[in-house]
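Q: Got a predicted structure plus its sequence, pasted below:
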Amino acid sequence: MSTNTDVSLSSYDEDQGSKFIRKAKEAPFVPIGMAGFAAIVAYGLYKLKNRGNTKMSIHLIHMCVAAQGFVVGAMTLGMVSEDFGYQEGS
């Protein structure tokens, strides 16, 4: 039984922080989508107390749609910017 020893170990030497930074440079709209999603969820939890007459299920549906919409929008912008040749530093 033979094993493949040609695998590069450089990816194993990388810690989580530097891996995230490298991935963020490759696709800058991913962290923007993640941050927007977290911000909308935080805002929804904050407004949960003061939702007035709105049922909780309706409030949660609105927050879910808003968070998903932000992520889809960030992904769409990422795809469009990639198609138009967005490159860091140019």
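A: Perfect, I can see it now.

Q: going forward, measure contacts between C-alpha atoms and count neighbours the same way
A: Fine.

Q: burial measure for residue 80, as a count.
A: Residue 80 has 12 neighbouring residues, counting by other Cα atoms under 10 Å.

Q: ugh, wrong one, I meant residue 23
A: If you count neighbours by other Cα under 10 Å, residue 23 ends up with 13.

Q: What residues sit buried inside the helix or strand hosting it?
A: Assigned by DSSP states H and E, residue 23 falls within helix 16-26. Within helix 16-26, no residue counts as buried by 16 or more other Cα atoms under 10 Å.

Q: Next up, a structure to set beside the first:
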Amino acid sequence: MAQEKQFVFRDEEEAGNRLSRKAKESPFMLIGIGGLVLACGFAAYKFKHRGQMSTSVFLMQTRVAAQGTVVSALTLGLLYSMFQKHVLHKDD
């Protein structure tokens, strides 16, 4: 059999390397993703016991909760970086 060659461009990153680089650049993004996973996991657990609530309303509430955790984490990260730059005068 002929040996197949795989072409990899020099500027492409592997997924693990890219995730670790992004985690170092903005750790609040990972906190937001963790909150998203927790909100979705909690909603999946509570789906069984939603009572008389319709599925569409339950899923809309789940979406709002998940988006709220991500937006809150990113907002906290932005406020933290602004505090460091303007109050503590730490320029990177």
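A: Perfect, thanks for sending it. These numbers come from a predicted model, not from an experiment.

Q: Mean deviation, the helix holding residue 23 of the first structure versus the second structure?
A: Comparison of helix 16-26 of the first structure with the second structure after fitting gives an average deviation of 1.2 Å (mean Cα distance after the TM-score superposition for the first structure).

Q: Any buried residues in the strand or helix carrying residue 64 of the first structure, and which?
A: Using DSSP H and E, residue 64 of the first structure maps to helix 56-83. By neighbour count on 16+ other Cα under 10 Å, the buried set for helix 56-83 of the first structure is 63, 64, 66, 67, 68, 70, 71, 74, 75, 78.

Q: Who are the contact partners of the second one?
A: If I follow you right, that is residue 64 of the first structure. Residue 64 of the first structure makes no contacts at all, as judged by Cα atoms under 8 Å, 6 or more residues apart in numbering.

Q: if you set the cut-off to 10 Å instead, what comes out?
A: Residues near residue 64 of the first structure by Cα atoms under 10 Å, 6 or more residues apart in numbering: 37, 40, 41, 44, 58, 70.

Q: For residue 74 of the first structure, see how far away the nearest residue to the first one once chain neighbours are set aside is.
A: What sits nearest to residue 37 of the first structure in space, not counting adjacent residues and going by Cα to Cα, 6 or more residues apart in numbering, is residue 67, at 5.0 Å. Counting by Cα to Cα, to the nearest Å, the separation of residue 67 of the first structure from residue 74 of the first structure is 11 Å.

Q: again with residue 54 of the first structure
A: 29 Å.

Q: what number of residues lie near residue 40 of the first structure?
A: Residues lying near residue 40 of the first structure (other Cα under 10 Å) number 17.
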